[in-house]
Structure formats: C-alpha cells, structure tokens
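Participant: Next comes the sequence, and after it the predicted model I'd like to discuss.
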Amino acid sequence: MLTSVLAGLGLGLSLIVAIGAQNMFVLRQGLRREHVLTVALICTASDVLLIILGVSGVGLALRALPGLVEAVRWVGAAFLVGYGVLALRRAIRPSGATLQASLGRPPSAVGTASLATRTAVAPVVATCLALTWLNPHVYLDTVFLLGSVANTHGEGRWWFALGAGLASALWFFALAYGARLLGRRLATPRAWRIVDAAIGVVMLGLAASLIASA
C-alpha cells in the first residue's frame, strides 16, 4: 500500500513539476494574490478527476479516439496564442498602464491587500479550466501514462492514484501560496511587465510546440 502511494506521489510530481501553461497561470494568480484558493482547488480537482479516469481504464477507451486529442491540440494551441499575445501586450504597454487598466486606479495607489478584488472570479475560473482541459499533454501524461503505470500495481492501483492526487494537491497549493507570499515584492508596474513578458513568451512557445508536434 505505502509503496504504491509513494510511487504515485513520485510519478505525479515528476509529471506536474514543469514549466507549462497551467503552472504559469497558477504562478501569476498567486503573485497577484487573486482567487488563489479557487485556482488551486480547480487545478487539483481537475488533476484528480483525470487521474481517476486514467486508473479506471477510461484512458484505454480514449486511445481509440485519436481525433479527440488532435482536436484538443489545435484548440489549445489557439488559446495559448491568444493568451500569450494578451500577456505580451500587457508587457509592452507603458509601465503604469497595465496595472491602472486592471485596477481602475493610478499605479501609485496599488496595494497588494486589495489585489483579490481586481478580476471577477468567472473569467479566472474559465481561463484556469481552459488551460487545464485544452492541454493535450494532460491526457497523454495524466490519463494515458499515469493510468497505465497505475494499473501495473494491480490491486494497489487506487493507492497509486491516491499518491498521484496528493502530488497534485501539494504542488498546486505550494505553487499558488508560495507565489502569493512574493506578491508584495512585485507590486510595481516594471515587475509586472517582466512577469507578463515571461508568461507571454512561455505561452507562445508552448503553442508552437503543440503545433510542431501535430
């Protein structure tokens, strides 16, 4: 039992601890101190559901539908391009324009204590779900690969799934709340232009990799 849990924990962390669209979004929300708990819960719950699908054998059924993954690939690539362009647009605007536009007040009045009220929760949830479920690697890694490895544990496959689920919870909450602690250090227009530039480059790079691997 313990062996299966630790194996799931290790594989789960190895698959999830990487620079990706979902992790970059969680990081950004944590830095903004905005809907942090909601984002961490959505990402964790989504991963747990995907793990359950993989361990229960749904991944085998999805293998018979290669067109599904291809459709997700192209829709996901388009979404990443759009998100990346918007991030770069925020980065190249004058130093105070981005924060002023998002907060409706001068940059000098920005305070990290009020950052959680910047954006309505609905668009944050929608973006989080899109970055999670429109990523074809989620299905290839979490559903297919992790599900296949879990089933090698026989009766202990659900303990393996438990370990993988714990890995997701530990990672997303650590990333979100760890970034949240750094939010005060980045409450300047210049810092946010750098963050958005990095996010834009990563998102466009990920989109390009999806298209190239089609």
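Facilitator: Done, it's in.
Participant: hey, let's count contacts and neighbours off CA atoms from now on
Facilitator: Fine.
Participant: Name the residues of stretch 69-89 that are buried.
Facilitator: Across stretch 69-89, burial judged by 16 or more other C-alpha atoms under 10 Å covers 69, 72-74, 76-81, 83-85, 87-88.
Participant: you'd agree Leu186 is up against Arg193?
Facilitator: No - here Leu186 lies out of contact with Arg193, judged by C-alpha atoms under 8 Å, at a distance of 10.0 Å.
Participant: With neighbour numbers in mind, choose between these two.
Facilitator: Using other C-alpha atoms under 10 Å as the criterion, Leu186 and Arg193 rank with Arg193 on top: 23 against 15.
Participant: which SSE is the more buried one in?
Facilitator: Element membership of Arg193, judged by DSSP states H and E, is helix 189-212.
Participant: The structure to be compared is supplied as follows:
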Amino acid sequence: MITTAATGFAAGLTLIVAIGSQNAFVLRQGLRRSHVALVVAVCALSDLLLIGLGVGGLGALIEGAPVLLEVIRWAGAAFLTGYAVLAARRAVRGGTLDTAGGAATTSWRAALGTCLALTWLNPHVYLDTVLLLGSLAGTHGPTGRWWFAAGAGLGSIVWFTALGAGARFLAPLFARPGAWRVLDALIAVVMLVLAVLLVVR
C-alpha cells in the first residue's frame, strides 16, 4: 500500500509542478506574503476534493457530459485572459515588494476569489485530477485506489506549501521593481497562452 501511495505521490507531483495559473498565483502571493496560508489551503483542499471525486467515479460522469467541460473551458479562457491583462498592466506600471511583510495590498476575499476562480474555472484541473488521476487510481483496485489518491493528495499539499512558503527566499531579488515587471510579464504570457490553448484545442 505504501508503494501505491508513493506512486500516487509521484503522479500528483508530476501533474501539479507544471507551470500553470495556480502555481503562478501561489508564487506571486508567496512573494508578496499576502494571504499565503489561505491560498495554499484553498489550492491543496481543492485538489484533495477533486482527486477524491475522480477516484470516486466522477470522471466517468464528466466524460459523459461534454457540454459541462465546454462551459468551463470558455469561462476559464475568459477569466485567464482578464487575469493576463491585469498582470500586463502591473508589468507596465512596475512595483516593489514589501520585504518587511507589511499589510497585504489585497483583501483576503479578493485573494480567495481569484484562487477559487483559477482553480475551478480551469478545465486542465479537471482533466489532471478528476480524469487522469482518477483513471490511474482505478488501476490499483478497490482499496489501492484510495492509497493512490492519498499519495496524490499529499503531493499536492507538499508542493503548494513549498511553493507558497519557499517564495519568501526570493524576496531580496523581488525587492527591485524590475524583477516584478519581469515576473508579471511572464505571468501575463503564461495566462494568455493557457487561455488561447483552451480556446483552440
């Protein structure tokens, strides 16, 4: 069972570590030290829920309802485009990092809303967690699939915690406005590319 959980852990990390909208947002919040625990918790708990639903059989239901994925695809593309525009504006205006960890520049509600949208309006999240991990878990039998899910869920928790907490070590670099411009420009590009891929797939 430990081997099955380790397999799930590796599979979960392989899918989660790839650059995406969630990771870009967690990194930015971690650098700003803004509601990091909340953002990490939302991302990890969302993954746990989606993985559990996938292992429980939701994947088959989603595959039978392509209209649902189509709605999520266009909503996600619209949101990612909007977020890309905001990131591009920040890149043009520039900014600095509050290395002293002062008051957050955004409310926890705004951070929560953005995090939920980047997670639940992203079709790739459903494809990775519900469909792919759910299918992989199914190959380990009735009992083993939940060990696989536990390992994948642990991988999500470890990754998002490391990304959110570890970002602070980059604080000296991002004390310079130029570094923020580069980061926001990269985030804008990533978000826009993801939005285009969702539309033209």
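Facilitator: It's in. It should be emphasised that the depicted structure is a prediction, and the values quoted were computed from it without experimental measurement.
Participant: Can you give me the TM-score here?
Facilitator: For these two chains in superposition, a TM-score of 0.95 is obtained (TM-score structural alignment, normalised by the length of structure 2); 200 aligned residues with a C-alpha RMSD of 1.3 Å.
Participant: Show only the entries of the buried residues of stretch 69-89 of structure 1 found in helices.
Facilitator: 69, 72-74, 76-81, 83-85, 87-88 (DSSP state H).
Participant: Out of the residues you listed, which comes closest to Ala101 of structure 1?
Facilitator: For these, the residue nearest Ala101 of structure 1 by C-alpha to C-alpha is Ala87; the value is 13.6 Å.
Participant: That closest one is in contact with Gly200, isn't it?
Facilitator: Yes - contact criterion C-alpha under 8 Å: Ala87 of structure 1 and Gly200 qualify, at 4.9 Å.
Participant: which residues sit in contact with Ala165 of structure 2?
Facilitator: Contacts here follow C-alpha atoms under 8 Å, 6 or more residues apart in numbering; on that basis Ala165 of structure 2 touches 30, 36.
Participant: I'd like to know which elements the helix or strand Arg28 of structure 1 falls within is packed against.
Facilitator: Per DSSP H and E: Arg28 of structure 1 is located in helix 21-32. Judged by 3 or more C-alpha pairs under 8 Å, 6 or more residues apart in numbering; DSSP states H and E, helix 21-32 of structure 1 is in contact with helix 36-55, helix 121-133, helix 157-182, helix 189-212.
Participant: The residue positioned nearest the centre of structure 2 and Leu194 of structure 2: what is the separation?
Facilitator: Centroid-nearest residue in structure 2, with C-alpha atoms, centre = their mean: Gln22, separated by 2.5 Å. As judged by C-alpha to C-alpha, to the nearest Å, Gln22 of structure 2 and Leu194 of structure 2 stand 12 Å apart.
Participant: With Val71 of structure 2 instead?
Facilitator: Val71 of structure 2 is 16 Å from Leu194 of structure 2, by C-alpha to C-alpha.
Participant: same question, Ser135 of structure 2
Facilitator: 24 Å.
Participant: And for Gly54 of structure 2?
Facilitator: Using C-alpha to C-alpha, Gly54 of structure 2 is found at 23 Å from Leu194 of structure 2.
Participant: Comparing those two, which residue is more hemmed in?
Facilitator: The neighbour count for Gly54 of structure 2 versus Leu194, taken as other C-alpha under 10 Å, is higher for Gly54 (28 against 20).
Participant: Surely the more buried one touches Gly138?
Facilitator: No - the criterion here is C-alpha under 8 Å, and Gly54 of structure 2 misses it with Gly138 at 9.3 Å.
Participant: how far away is Ala104 of structure 2 from Ile62 of structure 2?
Facilitator: Relative to Ile62 of structure 2, and taking C-alpha to C-alpha, Ala104 of structure 2 is found at 38 Å.
Participant: Compare these two (neighbour count), which wins?
Facilitator: Ile62 (17 against 13).
Participant: How far off centre is the helix or strand hosting that one?
Facilitator: If you go by DSSP H and E, Ile62 of structure 2 is part of helix 58-63. Distance, stretch centre to chain centre, for helix 58-63 of structure 2: 21 Å (C-alpha atoms, centre = their mean, to the nearest Å).
Participant: Also stretch 25-33 of structure 2?
Facilitator: With C-alpha atoms, centre = their mean, you get 12 Å for stretch 25-33 of structure 2.
Participant: Then stretch 71-87 of structure 1?
Facilitator: 14 Å.
Participant: again, but for stretch 88-106 of structure 1
Facilitator: Between the centre of stretch 88-106 of structure 1 and the centre of its chain there are 23 Å (C-alpha atoms, centre = their mean).
Participant: For it, which outside residues touch it?
Facilitator: 107, 110, 118-119, 189-190, 192-197, 199-201.
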